[in-house]
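# got a structure for you, letters missing:
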């Protein structure tokens, strides 16, 4: 039996991987060419960043508050209630806030890009741009992917701060910790190996969300039904990519001794 039959290379799964790889390669090729669409890039940063800020902020606040409240009883049993700010800060900064923020962005930004570009594809607006001499890939895809790559880390950083503030309120619901003592314990518990890898992986989260959302929209087919399918699959694939990237990042930081 041949390798071709064993791995079933003609399957839709491998075809999808190949098409997305070519799409990503084209992105890196187009981003190095002049001229850049700076105005559209700023516009996409506004829609990706500012329009998602409220949702990310509320989620981060609730996450910090709930994690603190839920963790208190266990620490009280071991007489380690004083470790609550340190434990919450490390949990939030290392893992919870970046991943949850990326999942929110995958749901909002990824589906939005898939639906928007899918609508433009099925209504032949992208073809019209090519006829008019505009590079639709650079104008539509490069700007959106770059905006997602830059704004997801910004949103994650804001969510970190808000979630830690939520943790402060959670600590003081059934206890009494001063503002200065809480933040001293938070920053004393955090190290280089907590903050930098956490921030670095959010760039990859943003890039994956942008690429998947744009790819699904840019290759949408079968009319309005295809637009809905593009938006849905963009969320699913982007969320899966976030978990895969997070797993790889954890393994790398562990090998480098940063954990």
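Cool, got the structure. In this text, all values refer to a predicted model and were calculated from it rather than measured experimentally. Residues are numbered from 1 along each chain as shown.

# please make it C-alpha for all contacts and neighbour counts, starting now.
Noted.

# how many other residues sit next to residue 116?
Residue neighbour count, defined by other CA atoms under 10 Å, stands at 18 for residue 116.

# my guess is it meets residue 217, correct?
Yes - between residue 116 and residue 217 there is a contact under CA atoms under 8 Å: 6.9 Å.

# so which residues of the stretch 101-250 of the chain form helices?
For the stretch 101-250 of the chain, the helices defined by DSSP state H, counting those that start in this stretch cover 111-122, 125-131, 136, 143-171, 179-189, 192-218, 223-255.

# and those helices: which comes nearest residue 66?
helix 143-171 (7.3 Å; CA to CA).

# quick one: the closest one to helix 111-122, angle?
Calculated by axes from the mean of the first three to the mean of the last three CA atoms, to 10 degrees, helix 143-171 forms an angle of 160 degrees with helix 111-122.

# structure two is appended below for comparative analysis:
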């Protein structure tokens, strides 16, 4: 238990210092742009394809039940609510964790074991401001933007399955979606995405920054980073849902 509290405390201090340095001595804007571009370029195709088929699966699963009650036109609302409130932010966060979070840990961990971080500190450069702050901001801003893309892709997938494959009335599909969903259903998902992005980038940078044990340690840190980030996303999702909705 003492080890757990020690790790949590060290991770919290590292994250708070990195956020503080954003205001005290902010890194150059190109560092932010580089990180957020990397996050988007690496994850956009994965998020789009995953969400597209997730929306299709929701429509596929609900059609069989709704058709018994002649309520197929409600599929659009179900897809929009499911994606906006829950699936889009969670799936996006898990994809970012697997694709970008692991890369963050590996990159910073490699710099640690090859003493590049020590070299930065010898040159008078704060490694937290240089390495961690841009990644935390990129994750906090990037995950919500990817969540918007996930919502759009999921709705397109649900529309294609419901309207094009099962012949659901397209006008009713869109009208019932507009009638039964509200803007806050999607805003709540974006609030979740902001928190998830902050958690993922903070955890990934922490495990990378304190990597030890050579190349084997980098692999171990990357695994621990992905597992911890995924668990925190799913656990915090419950509490965020209870608070937001």
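All right, it came through fine. From a predicted model like this one, the values you see are computed outputs, not experimental measurements.

# before we move on, back to that, figure out which of the helices of the stretch 101-250 of the first structure is closest to residue 97 of the first structure.
That would be helix 143-171 among the helices of the stretch 101-250 of the first structure, by CA to CA, at 6.1 Å.

# what about the closest one, how far off from the second structure?
After superposition onto the second structure, helix 143-171 of the first structure sits on average 0.5 Å from its aligned residues (mean CA distance after the TM-score superposition for the first structure).

# against which helices or strands is that helix packed?
Applying 3 or more CA pairs under 8 Å, 6 or more residues apart in numbering; DSSP states H and E, one finds that helix 143-171 of the first structure contacts helix 38-45, helix 51-77, helix 84-91, helix 97-105, helix 192-218.

# what angle do it and helix 97-105 make?
130 degrees.

# could I get the helices and strands packed on helix 143-171 of the first structure as a markdown table with distance to residue 124 of the first structure?
Formatted as a markdown table, those follow (distance: least, CA to CA, whole Å):
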| stretch | distance to residue 124 of the first structure |
| --- | --- |
| helix 38-45 | 20 |
| helix 51-77 | 27 |
| helix 84-91 | 47 |
| helix 97-105 | 27 |
| helix 192-218 | 11 |
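
# okay if I get the ones you listed as a markdown table plus mean neighbour count?
Shown next, in a markdown table, are those (neighbours: other CA atoms under 10 Å):
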| stretch | mean neighbour count |
| --- | --- |
| helix 38-45 | 16 |
| helix 51-77 | 18 |
| helix 84-91 | 21 |
| helix 97-105 | 25 |
| helix 192-218 | 23 |
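
# quick revisit: nearest to residue 95 of the first structure, out of the helices of the stretch 101-250 of the first structure?
Among those, helix 192-218 comes nearest to residue 95 of the first structure, with 7.1 Å by CA to CA.

# report the inter-axis angle for that closest one versus helix 97-105.
On the basis of the same axes, to 10 degrees, helix 192-218 of the first structure is oriented at 10 degrees to helix 97-105.

# and helix 192-218 of the first structure, how far from the second structure on average?
Once the two models are superposed, helix 192-218 of the first structure sits on average 0.8 Å from its counterpart in the second structure (mean CA distance after the TM-score superposition for the first structure).

# now do the same contact list for residue 123 of the first structure.
By CA atoms under 8 Å, 6 or more residues apart in numbering, no residues touch residue 123 of the first structure.

# residue in the second structure paired with it?
Residue 123 of the first structure maps onto residue 114 in the second structure, with residues paired by TM-score structural alignment.

# residue 244 of the first structure maps to what in the second structure?
For residue 244 of the first structure, the aligned residue in the second structure is residue 235 (criterion: TM-score structural alignment).

# now its match: how far from residue 137 of the second structure?
Using CA to CA, to the nearest Å, residue 235 of the second structure is found at 22 Å from residue 137 of the second structure.

# before we move on, what about residue 70 of the second structure?
Distance, residue 70 of the second structure to residue 137 of the second structure, by CA to CA: 47 Å.

# does residue 90 of the second structure touch residue 233 like I think?
Yes - with contacts counted by CA under 8 Å, residue 90 of the second structure reaches residue 233, the gap being 7.2 Å.

# between residue 235 and residue 137 of the second structure, which one's more packed in?
Remark: of residue 235 of the second structure and residue 137, residue 137 carries more neighbours, 20 against 11, as counted by other CA under 10 Å.

# hang on, that one packs against residue 198?
Yes - counting by CA under 8 Å, residue 137 of the second structure does reach residue 198; the two are 7.5 Å apart.

# now for the two: what residues contact both?
When contacts are counted by CA under 8 Å, 6+ apart, residue 137 of the second structure and residue 198 have no shared neighbour.

# residue 50 of the second structure matches what in the first structure?
Using TM-score structural alignment, residue 50 of the second structure pairs with residue 59 in the first structure.

# do you know how far its match is from residue 119 of the first structure?
For residue 59 of the first structure relative to residue 119 of the first structure (CA to CA), the value is 30 Å.
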